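> show me how the following folds:
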Amino acid sequence: MERFLRLYQIRYAGRLAGIMLITSLFSFLLHGLGIGKENILMLFIVGVLLVAYCTNGYQYGVIASIVSVMVFNYLFTEPVRTFSISNQDDVILLIFFLVAALISSNLTVRFRNQVEVARKNEQLAEQLTMEQERIKFAMEKEQMRSNLLRSISHDLRTPLTGIAGASSLIAESGDKMDRESIVSLGKDINEQADWLIQLVENILNMTKIDSGKLVVEKKPEAVEDVINNALSYVKGRRKQRRVEIDIPEEMLLVEMDGKMIVQVIINLLDNAIKHTKEDGFIRIKTEAAPEGVWFSVEDNGTGIEEVIKDRIFDEFVTFRPVNRDTGKGIGLGLAICKAIVTAHGGTIEALNREEGGACFRFYLPFDGHLPEKEQ
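Take a look at the predicted model:
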């Protein structure tokens, strides 16, 4: 520590000597050009200010002030090249110069110290802000983890309870039940199992997305086959809802990862089912565009609340279901839809229909270029 302190003292002493030497030489040059000694004193004051700014401590400014007085006395007061002063005006001038130099150097050192304190305070504030952001992020992450675990445990418990109850009833009273009741219980078990499969699939997809391991394997897929495949997965859950399919008569082949796009449509259909009544209406529509294909899923349900419209594709965002039975979900489905569509080079959006209900549509391009947005 003492070694570093000594090195700094040597460095500051060198700066003091260098500034004083340059100031003296420059003042001598100005004197040779006929510049008055009053103006030359201003040059020495500048030199003192530079010393105070470029060093650390009041002592260097005091030394610079005294050296400046001595150099000025030796070079520019009568008799020159001596430390004697024959003119009383020069004595007063040097006294005022010394006082002004000391005050100026003192103020400069204070200003420099204040700047250094302000800089350290700013760095400390930035560190505190970063630490607060880190703590906030950790708390949000922990809260999100808790919400996810709580939602998953709740959503898993509901279908598992149904499966366990129905299967137990069949096992215990199957020989006393008619075939129609057994088939009905079997359908319920199948419906709950399908929902569990979809939940696990969404969680696995989100895990891949968050870890950057989502791999899109594109190949030509028929749009009609992809839609029918998706419908087969939600057949048991759509119950009394009327589902319409509106696709062009000509076959549409699109480069896509068929399994992932099926998952997108399943999630959009599941979302529509949750937010429509049992006599509700759902339409799946595709439209060919010059650069690709639009897919849309429309319903006449509750629509999208304005408060979440801008963040509806974020994780863990859910909105009001029609009833308690259709309220299952942990808010991952739409976030997964956006990630998958974006990975295909497409875009996805959510709208409220003028007739009531919601419309979710996404675009898959042929060549990776997005179309111009409609006005």
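> only C-alpha atoms from now on, for both contacts and neighbour counts.
Fine.
> how many residues are close by the closest residue to Glu305 other than its chain neighbours?
Excluding its sequence neighbours, the residue lying closest to Glu305 (CA to CA, 6 or more residues apart in numbering) is Phe319, at 7.2 Å. Phe319 has 16 neighbours, counted by other CA atoms under 10 Å.
> would it be right to say that Phe319 lies in a strand?
No: the assignment for Phe319 (DSSP: H, G, I helix; E, B strand; the rest coil) gives coil, which keeps it out of a strand.
> spit out the contact partners of it.
Listed by CA atoms under 8 Å, 6 or more residues apart in numbering, the contact set of Phe319 reads Ile304, Glu305, Ile308.
> for it, give its distance to Gly333.
12 Å (CA to CA, to the nearest Å).
> secondary structure element for Ile284?
Assigned by DSSP states H and E, Ile284 falls within strand 281-289.
> which parts of that strand are buried?
Residues of strand 281-289 classed as buried by neighbour count (16 or more other CA atoms under 10 Å): Phe281, Ile282, Arg283, Ile284, Lys285, Thr286.
> for stretch 305-320, same thing?
For stretch 305-320, a neighbour-count test (16+ other CA under 10 Å) marks Ile312, Phe313, Asp314, Glu315, Phe316, Val317, Thr318, Phe319 as buried.
> run the chain-centre distance for that stretch.
Its chain's C-alpha centre and that of stretch 305-320 lie 18 Å apart, by CA atoms, centre = their mean, to the nearest Å.
> wait, doesn't Val264 sit right on Ile336?
Yes: Val264 lies in contact with Ile336 (CA atoms under 8 Å); the separation is 7.4 Å.
> mind listing what Pro248 touches?
Contacts for Pro248 (CA under 8 Å, 6+ apart) come out as Thr286, Glu287, Ala288.
> now show me the structure for the sequence below, then we'll compare the two:
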Amino acid sequence: MGRFVEQLKKITAFPRNERGKQPDKKLVMKNIVIMLFIMAACTGTAMLLRYVGVNESNIVMIYLLGILLFSYLAGGYYYSFIASVLGVLLYNFFFTEPYYTFRAFNPDYPVTFVIMFIVGFVTSMLTIRIKQETFLSEERERSIEALYHLGRKLLAVKNKTELSEVSAEEIAQQFPCDIMIQFYDEKAKICSKYIKGNDVFSDDKELIVCHEAFQSGSPCGFGTGLYSEAKAFYQPVICSVGVLGVIGISLHDAQPLKKAQKDFLDAVTPQIAVVLEREMLYEKQEETKLQVQRERLRADMLRTISHDLRTPLTGIMGSASTMIDHYPSLGDDVKKEFLNNIYDDACWLNELVENTLNMTRFEEGQVKLNLAKEAAEEIVAEAIGQIKKRAFHHHITAKMPAELIMLEVDGILIKQVLINLLNNAVNYTPDGSEITIAVDYDENNFLFSVSDNGPGISEEDLPHIFERFYKRQDQTFHSRRGAGIGLSLCKSIIEAHGGLISVSNRQPHGTVVSFSIPSKEEKPDAAADFDHG
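Now for the predicted structure:
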């Protein structure tokens, strides 16, 4: 009996506006018209049946059928109550004696009226209940299917940005809304934010409510007891480590979220939280891997550098010791030779340290390109001028366009690339070899190349030439073997500029290292040779 009374108290027949105070008048009028039409149709049908001699008990069934039909269409308990009363009144007015009055001569009619009302109202309530259960079942099925699809999509997301986009799209498909999803890192800073629909979430007041949901870990905003004046509802995304995100939803009909919609959000947020934790774990693992790689790099670099530093230091110490011990007896030519050896070893040592420092900065992501307009000819001339101090036995030629080429690059780093390439060419070619720096262009790139006519690179070394710490197995012509850093650094510098670098052997012999730098500058048409050797 208690449940029956509870059902009577429900007023789902009258749709409410966004504040839940006034009924939807248009829908009320529509349902009233439908009710009057059905009752009129039942009355007309009953009169036709009475005319052909059908018993009154069957006429009662016509009205009960009309009440059930209207209850199914309108779906409200108030409507069912009114339709049941109206059905009894119409039956009394048209089909009981005296006709066309609300009096009844037969003493059994009042009992008939009561039973007719109870049967009509109870059966209509059961019809509405079945309709509601069917609707809820369909809603649950849709929600389960949506959660299933969302779960499958979340398994494939690769980052937090993609996670927020996928989640927002799936939620928006379930109920029309503007939606905002933002995630926080462990320092409570926003690391990802995605907004779908009108940007109601840029309002300062909305941002305050969103931050409150993040701080408190409880739902806030429209439809809740906290910041209910807000335009949107904010649901925190809670992980095992705390709140890591907030979902903001503003329905297009400006109404609070229904229970089914909140239940759907309550089911979605744990899935999002699991993926967030997975992403955090992945980021920590990647950070750990990177840290291990950095430590391994430092160890390899220290081991390599400590070994390679011995050669120039030993040369400097040997030349200096000989000059100290035998300075009076040494001729000027011998002294000059020792000083040249000290200078060459010091330059080699300086380049080794410079390359090592630059490589370390690139590995740790601390290099910021200082892009500026640089003349290609000046960069090439400075690189050749620095190399010629100790490469006077080689003939170095620069082939440059006749008109000035301006590049937007980090001039110091590009010069370092050319110096490293020239150093390699000098060290791995015999005296008297020809080395050429050429600058060319195509539709979208400036092209640089450093070529020589030396013996070339062995097929064994060629695939590994740009690997860090890789040392060529073939002979060097000047008793110096690199630390395996120079070409790897060149690759990092060129890629930081958005370019590509490659190496190949020339025919019939020799090596050419080429790299490109993207540019949209207007290209010149002519080229000329400049001899620096």
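> closest one of the contacts of Pro248 of structure 1 to Glu172 of structure 1?
Thr286 (47.7 Å; CA to CA).
> what does that closest one align to in structure 2?
Thr286 of structure 1 maps onto Val439 in structure 2, with residues paired by TM-score structural alignment.
> quick check: its match touching Phe448?
Yes: counting by CA under 8 Å, Phe448 is a contact partner of Val439 of structure 2 at 4.7 Å.
> hang on, the earlier thing: relative to structure 2, what is the average displacement of the helix or strand that comes right after the strand holding Ile284 of structure 1?
On the C-terminal side of strand 281-289 of structure 1, the nearest following helix or strand under DSSP H and E is strand 292-299. After superposition onto structure 2, strand 292-299 of structure 1 sits on average 1.2 Å from its aligned residues (mean CA distance after the TM-score superposition for structure 1).
> determine the angle, from 0 to 180 degrees, between strand 292-299 of structure 1 and strand 281-289.
Taking axes from the mean of the first three to the mean of the last three CA atoms, to 10 degrees, one finds strand 292-299 of structure 1 and strand 281-289 inclined to each other by 170 degrees.
> whereabouts in structure 2 does whichever helix or strand comes after strand 292-299 of structure 1 align?
Sequence-wise, the next helix or strand downstream of strand 292-299 of structure 1 (DSSP H and E) is helix 333-343. Taking TM-score structural alignment as the measure, structure 2 aligns residues 486-496 with helix 333-343 of structure 1.
> again with stretch 149-161 of structure 1
Matched against structure 2 by TM-score structural alignment, stretch 149-161 of structure 1 falls on residues 302-314.
> strands of the stretch 1-150 of structure 2, start to end?
Along the stretch 1-150 of structure 2, counting by DSSP state E, counting those that start in this stretch, no stretch forms strands.
> and the helices in it?
All helices of the stretch 1-150 of structure 2, identified by DSSP state H, counting those that start in this stretch, fall at 2-9, 25-51, 56-74, 77-95, 109-156.
> burial count for Pro48 of structure 1?
Quick fix: residue 48 of structure 1 reads Val, not Pro. With other CA under 10 Å as criterion, Val48 of structure 1 counts 30.
> which residue in structure 2 lines up with it?
For Val48 of structure 1, there is no aligned position in structure 2, judged by TM-score structural alignment.
> remind me, longest strand of structure 2?
Criterion DSSP state E: the longest strand present in structure 2 is strand 242-251.
> which SSE is immediately downstream of that strand?
Moving toward the C-terminus from strand 242-251 of structure 2, the next element (DSSP H and E) is helix 259-326.
> residues in contact with the closest residue to Ile152 of structure 1 other than its chain neighbours?
Leaving aside its sequence neighbours, Ile152 of structure 1 sits nearest to Ile330 (CA to CA, 6+ apart; 6.9 Å). Shown in contact with Ile330 of structure 1 (CA under 8 Å, 6+ apart): Leu148, Ser151, Ile152, Asp155, Phe316, Val317, Thr318.
> the residue mapped onto Gly258 of structure 1 from structure 2: how many residues sit nearby?
In structure 2, the residue matched to Gly258 of structure 1 (TM-score structural alignment) is Gly411. By the measure other CA under 10 Å, the count of residues near Gly411 of structure 2 is 20.
> picking up where we left off before, ok, the residue nearest to Glu305 of structure 1 to Ile19 of structure 1 distance?
Taking CA to CA, one finds Phe319 of structure 1 at 72 Å from Ile19 of structure 1.
> before we move on, what about Glu287 of structure 1?
According to CA to CA, Glu287 of structure 1 and Ile19 of structure 1 sit 79 Å apart.
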